[in-house]
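Peer 1: pasting the sequence and the predicted coordinates here, then a few questions.
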Amino acid sequence: MSDALVIGAGPAGLMAAGELARAGLSVTVAEAKPSPARKFLMAGKSGLNLTKDEPFETFLNAFGSAAHTLRPMLSEFGPDEVKDWAEGLGQEVFTGSSGRVFPKAMKASPLLRSWLNQLGDLGVALRTRWRWMGGDDFDTPEGIVTLAPKVTVLACGGSSWSRLGSDGAWTGQFETDDLAPFKPANMGFVVGWSDHMARHFGSPVKNVLLKAGDTQVKGEFVISTRGVEGGGIYAVSAALREGAPLVLDLLPDLSVGQIRDRLAKRRVKESLSNALRKYLRLDPVKQALVMEFARPLPDDITPLLKAMPVRHQGPRPIDEAISTAGGLRFNALDEGLMLRDRPGWFACGEMLDWEAPTGGYLLTGCLATGRWAGRHAARWVQK
């Protein structure tokens, strides 16, 4: 028997479990997969981006329409607190030139091991291969198990990367009105490339300004066999998903006048590709993009270099997305993230209806909402 039950052993669930245990409650964490935090570990394979070191209001704005709701949670556990938390687990962190914060180990496994050891020392019991069936029932290797906790925190994840545990199956336990439909977030977009682009598959496109609707970001992305992906694309993916066109400024550090002045040096018989390389130092992958999207080439190519439309066929499938938008609506929850129609049941993490770009925002949001739900769940029991 446990005082508190947490369903889901991702970052949000583990954070909630720690808060409940520190409040003096006995805690069980039930995880459907054979091991905890699988998506967290996958994210850490390429360098675990913990948070973003920037002014709080700038950081908060990355959460879009959910920023107002998440403000109190992120105010209590924002970028500075995430850094302190990681270092408290024995993981030194550093801040890159972009403001992104990483553990010096550049992977998730050492941090997770330390975190799980800490939770174990607090008495948290982790049960793997326990799949939630609704209510207090779980399908386990030992058969159906029914628990009777005083409080439950749901941290079931979104609906992407289902093989790692976020399959969205939990939505069957809720009324449709309480749920916003899942949509892909932080995903790539499909482009039907011409044959000449094949040699550039896997190449990064660096130092570009990506624009989609009111959103714009300076960064980079990758040309893949299936389209475009990477940090710059993810940062504008929400606007692209909602129908905004994708436009690239291939030379964000040069003005229109400067580009025209440089191209004016082009000789009469000099090819455009040679001129782009020689006078604008446009690398081969950017030249290829010009040939892909700017044909037929106009006499004055400068405006297209500053605002080149990228034709795509929409987002990659939701299960390939890094995260999802949609989920449990905030109006189904009170200010402490407790379900209004289920006293003693709280929810947190990516199963809630919010989204944020990669770059540290997504993970910080999961940690902050997990901490908030865990603290309020503990207070609810104590009352």
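Peer 2: Looks like it came in fine.

Peer 1: for the rest of this, base every contact and every neighbour count on C-alpha atoms.
Peer 2: Will do.

Peer 1: in contact with the nearest residue to Pro79 once chain neighbours are set aside, which residues?
Peer 2: Spatial nearest neighbour of Pro79, excluding adjacent residues (CA to CA, 6 or more residues apart in numbering): Thr51 at 5.6 Å. Thr51 sits next to 79, 82-83, 100-102, 359-361, 363-364 when contact means CA atoms under 8 Å, 6 or more residues apart in numbering.

Peer 1: use this one as the comparison:
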Amino acid sequence: MQDPEPIDALVIGGGPAGLMAADALAAAGRRVVLAEAKPSVGRKLLMAGKSGLNLTMDADPAAFCRAYATGADWLAPLLADFGPREVAAWAGDLGITVFTGSSGRVFPREMKASPLLRAWLARLAGRGVALRTRWRWLAFDGNVVTFATPGGPRRLAPRATVLALGGGSWARLGSDGAWAGILAAEGVPVAPFRPSNVGFARAWSPAMARYFGAPVKPVRLMAGGSAVLGEFVVSARGVEGGGIYALGPLLREGAALTLDLIPGRSQAEAASRLAAQPAKASLSNRLRRALGLAPVKIALLRESAPDAPRDPASLAAALKALPLALDGPRPLDEAISTAGGVMRSGLDAGLMLRARPGTFAAGEMLDWDAPTGGYLLTACLATGRHAGRAAARWNGSPG
């Protein structure tokens, strides 16, 4: 068996959290090996950038942090140190100009991930980070980390290790969650993966087929005592989009979804407008003429309330609180991200695994939910930086 090669610092995983951890370690003067199982790094980042890379939000730091709901108090000190403003400044340091869209989302001027990733990798190379691709992490062997590589098995003995292996979705890009069993065997508490930022299933009647792909907007979505004003899309498999994702954690736990299809009008106003329509007019014509209701909204009303009342007051009430039954979240690998993973109780304040001193974890490996809108990427960068800095300060025994 090959003798383990002693190295200074090891990062496993080449996504945003791993790259940021490697950057922080190298900036602190540590000699870093970055191991990635796939042929190249940043694959999920590049995929996200195909539709315009949403880096972060131009938002008040406190409000930004609150969006993480149950993970807010855990992430608060990390985001206070590296939040939306710092992300924008970091991109600028890489030579990437950013702008803020009308929704407050922050994007690179070129709307792509590839220029940012190229600049980042050039900086890492300049700082001496050694990139090893097609290195698949297998296990810990005491203080030794074992890999399968194109050149055969490799064994490394790092002084400090940062794990940034992603969550449990998008397996084709590298985030397959296979690490969970390895860490659980090491005594690390790991919560089961749960889909986050994912569509929800619904078996539609044949009449809905013509509306597949249609956006429903504006609409107020309500579940579990929370409400969001936004939009979603009707798909062949159910519903998806920002409004659904925002309520995803509640819907995932079984909360019922209710829609306000006319969020800009009161129930009384809607009833009055409906009452002014000819009594013999069809339901569709009454809704279209009185309220300007889009065809997809009329179809949702018919789908969820096939015996919709015709009297104006009851019809207005149905439009303001239309129940839409769902059949649960779509499969895990369809999710943009996942909750679950390494639990807070298994980590110290520096994101070091309590069960493995000298080993740190960051990014989607951690058990937190993030909404869309740059929150996921910002927290990955912040936790990667935090873990990398803590690993750089680690002076204990190898492992």
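Peer 2: Nice, I can see it. Source: prediction; values computed, not measured.

Peer 1: what's the burial count for the equivalent of Arg340 of the first structure over in the second structure?
Peer 2: Counting by TM-score structural alignment, Arg340 of the first structure corresponds to Arg354 in the second structure. Residue neighbour count, defined by other CA atoms under 10 Å, stands at 16 for Arg354 of the second structure.

Peer 1: same check, this time on the one 10 residues further on
Peer 2: Residues near Glu364 of the second structure, counting by other CA under 10 Å, number 32.

Peer 1: state whether it is indeed within a helix.
Peer 2: Yes - under DSSP: H, G, I helix; E, B strand; the rest coil, Glu364 of the second structure sits within a helix.

Peer 1: how about the helices in the second structure?
Peer 2: For the second structure, the helices defined by DSSP state H occupy 16-27, 43-49, 61-66, 72-81, 84-93, 114-126, 179-185, 242-246, 248-252, 267-275, 283-291, 295-304, 312-320, 375-393.

Peer 1: which of these sits most buried?
Peer 2: helix 16-27 (a mean of 29; mean count of other CA atoms under 10 Å).

Peer 1: over which residues of the first structure does that one lie when aligned?
Peer 2: Counting by TM-score structural alignment, helix 16-27 of the second structure corresponds to 11-22 in the first structure.

Peer 1: ok, and what's touching that stretch?
Peer 2: 4, 6-8, 26-29, 37, 40, 119, 122-124, 153-155, 348-349, 363, 366-375, 377-378.

Peer 1: map Pro331 of the second structure across to the first structure for me.
Peer 2: Aligned partner of Pro331 of the second structure by TM-score structural alignment: Pro317.

Peer 1: from what I can see its match touches Pro184, true?
Peer 2: Yes - in this structure, Pro317 of the first structure is within contact of Pro184 by CA atoms under 8 Å, at 7.3 Å.

Peer 1: higher neighbour count, these two?
Peer 2: Pro184 (25 against 14).

Peer 1: please verify my assumption that that one contacts Ala325.
Peer 2: Yes - at 6.2 Å, Pro184 of the first structure counts as touching Ala325 under the criterion of CA under 8 Å.

Peer 1: how many residues are close by Gly346 of the second structure?
Peer 2: Gly346 of the second structure: 17 neighbours (other CA under 10 Å).

Peer 1: quick one: contacts for it?
Peer 2: Taking CA under 8 Å, 6+ apart as the definition, contacts of Gly346 of the second structure comprise 188-189, 353-355.
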